[in-house]
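Chemist: mind folding the following:
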Amino acid sequence: MNKLKMSVLVASLVCCNAYANEGIALIHGTGSQTDAYNDYWTGSFVNKVASGLPNSNNYTVINCDFDQYMWDSRASGCLASQLTSFINSKNISQLTLITHSNGGNVVRWILSNPTWDSRYPNIINKTVKVIALAPSSGGTPLADAVVAGNSFEQSLGWLLGYGSNAVKQQQVSWMASYNANWLNGTPGRPSLSAPFESVVGSDVESAIWDGDSYCGGYQNQVGLEVTQNWLDSCSDGFLNCSSQSLAGSVWFTDKSKTKGREPLSHQQSRRDCFNLPSIISSRI
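Modeler: Below you'll find the model as predicted:
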């Protein structure tokens, strides 16, 4: 009888998995996006990641105003609306969220606060995994510098903007408060409803003679090399490794899996650099 029950269970699981309709959503970081496919990720990155799906057309690229606080209707509300439309239009039953930077915070807000919005529970129930690329889970000292309005602010404008609500949110002490009271997945807090797997960028390389420094744009690498001086030795030019590692679990730190053991700067962790999209596609 027990063997019979086991056979029925296995058959049921095989059946359900065979008919699961998998999809992915790519969720950008700080900034107000209208064409994140081209401007934030690039088509090369998106299409290589989507190739890991049984149906490579089952993806959506989010365009929202992430210059707002994560709970703002223009941020998490917009994200919930676009995810709901994607789930319904494609009949998605298993959803993987691929986030970058502050996008990980907006996603954690949804996963941590199911009663905030009537659309959240369905998204939570469909989400099977979050792959968080360089998430700003613990904030960044650079946000503190921008908000303080010191002379360093001018050299950070290209990276963070100037004192938007999202920048304020990513101050180290503010993120500590959110993590302690509103967001799950960090030490001492409840676990998230789905695995939150971080990819950690550990360094910036900008040697003019090194071809790898040009992936994602050489000027961006130079800028991140400068901002890295205000961060820990382990950082991607925008975030300390400790911030990127704070929520969920670390899937890998760049050099352990990237082609040529290259580090991923904060710019490169959202671009087609060092085999990153293929690594992600194999994880979906």
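
Chemist: please count neighbours and contacts with C-alpha atoms only from this point.
Modeler: Noted.

Chemist: strands of this structure, start to end?
Modeler: 22-27, 59-61, 94-100, 127-133, 196-200, 249-253 (DSSP state E).

Chemist: sequence B follows; please return its structure for comparison with A:
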Amino acid sequence: MRKLACGLLMAALAPCAYAEVTGVAFVHGTGKQTNAYQDYWQPAMVNSVRQGLPDSANYTVINCDFEQYMWDNRAAGCLADQLTSFINNRGITRLIVITHSNGGNVMRWIMSNPTWDSRYPNIINKTVRVNALAPSSAGTPLADAVMNGNAFEQAVGWLLGYESDAVRMQQVSWMAHYNAQYLYGTSGRPALPKPFRSVVGSDVDSSPFDSDSYCGGYWENVGLETTQNWLNSCSDGFLDCSSQSAAGTVWFVDKDRTAGREPLSHNQSRRACFRLDTILRSDVQQ
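Modeler: Have a look, this model is predicted:
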């Protein structure tokens, strides 16, 4: 009878012992961040998305030096360290990663090179999916322009940076080389071990008479509409749609799901604009 009682108790406790714990990590793009919650994503975006979690405290906002090459210890090493701490401290068993821009490249490096760092396999194992917002998977001609020192440098310096290793890395030919040799997920390469789903920004609006142009920062959108003149017609002012779509699968193109079928500029795709935050919130509930 005593053994039976113990057995029943263990059976009752077993579901609790193996309960899944879902967490979400926000991974910023190019730049050296020390307060990405406030400066890069902004509270409205982060706090809206995390409300979709069973426990809204199970989130982390990464702060790393993404001015470096993606494999650099200050980039991928820092990301691995902060993700590992988050997983261990919160007991995360299901990790959803939300990246923006170059953050998608750093995350792809981790998923493509599991033997590079002893922390990578556990991160990959715990990851359910990566929702990549406007990922620079195939680079951008603007990075080439910055490295060549022409007029683009001043136009996009606030967004991309100036001649850093991360900018150098995102030149179109350089990303083609990395995709062919070191990264998974692009055409002709092995698939990534976990889903990598891109949200593609297809246009920029910056009319002073359109209130939607002010979401994410009006003058930032003006700058992006200027640089869009040197990109394909389908672009978010920083990246061509083809670059954003180059790795993994396309989850959706902005206008297919945004409120009012509004486009997402490169700046707006990291902000709570046109119900992007509620789309991401609903996703972390699944």
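
Chemist: please state their TM-score.
Modeler: Between these two chains, after superposing, the TM-score reads 0.93 (TM-score structural alignment, normalised by the length of the first structure); 271 aligned residues with a Cα RMSD of 1.4 Å.

Chemist: sorry, back to before: could you dump the strands of the first structure into JSON lines and include distance to K5 of the first structure and mean neighbour count?
Modeler: Output for the strands of the first structure, formatted as JSON lines (distance: least, Cα to Cα, whole Å; neighbours: other Cα atoms under 10 Å):
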{"stretch": "strand 22-27", "distance to K5 of the first structure": "28", "mean neighbour count": "25"}
{"stretch": "strand 59-61", "distance to K5 of the first structure": "37", "mean neighbour count": "22"}
{"stretch": "strand 94-100", "distance to K5 of the first structure": "26", "mean neighbour count": "24"}
{"stretch": "strand 127-133", "distance to K5 of the first structure": "26", "mean neighbour count": "23"}
{"stretch": "strand 196-200", "distance to K5 of the first structure": "33", "mean neighbour count": "25"}
{"stretch": "strand 249-253", "distance to K5 of the first structure": "35", "mean neighbour count": "16"}
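
Chemist: would you reformat those as JSON lines and include distance to E262 of the first structure?
Modeler: Converted to JSON lines, these look like this (distance: least, Cα to Cα, whole Å):
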{"stretch": "strand 22-27", "distance to E262 of the first structure": "23"}
{"stretch": "strand 59-61", "distance to E262 of the first structure": "26"}
{"stretch": "strand 94-100", "distance to E262 of the first structure": "19"}
{"stretch": "strand 127-133", "distance to E262 of the first structure": "15"}
{"stretch": "strand 196-200", "distance to E262 of the first structure": "12"}
{"stretch": "strand 249-253", "distance to E262 of the first structure": "10"}
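
Chemist: what's the closest of those strands to Y120 of the first structure?
Modeler: Proximity to Y120 of the first structure (Cα to Cα) singles out strand 127-133 among the strands of the first structure, at 10.5 Å.

Chemist: next one: the closest residue to Q228 of the first structure other than its chain neighbours from T227 of the first structure, what distance?
Modeler: In space, and not counting its chain neighbours, Q228 of the first structure is closest to G237: 4.3 Å by Cα to Cα, 6 or more residues apart in numbering. Separation of G237 of the first structure from T227 of the first structure (Cα to Cα, to the nearest Å) stands at 6 Å.

Chemist: among those two, which residue is more densely surrounded?
Modeler: Ranked by neighbour count (other Cα atoms under 10 Å), G237 of the first structure and T227 place G237 first, with 32 against 21.

Chemist: any idea how far the more buried one is from P195 of the first structure?
Modeler: In terms of Cα to Cα, G237 of the first structure sits 26 Å off from P195 of the first structure.
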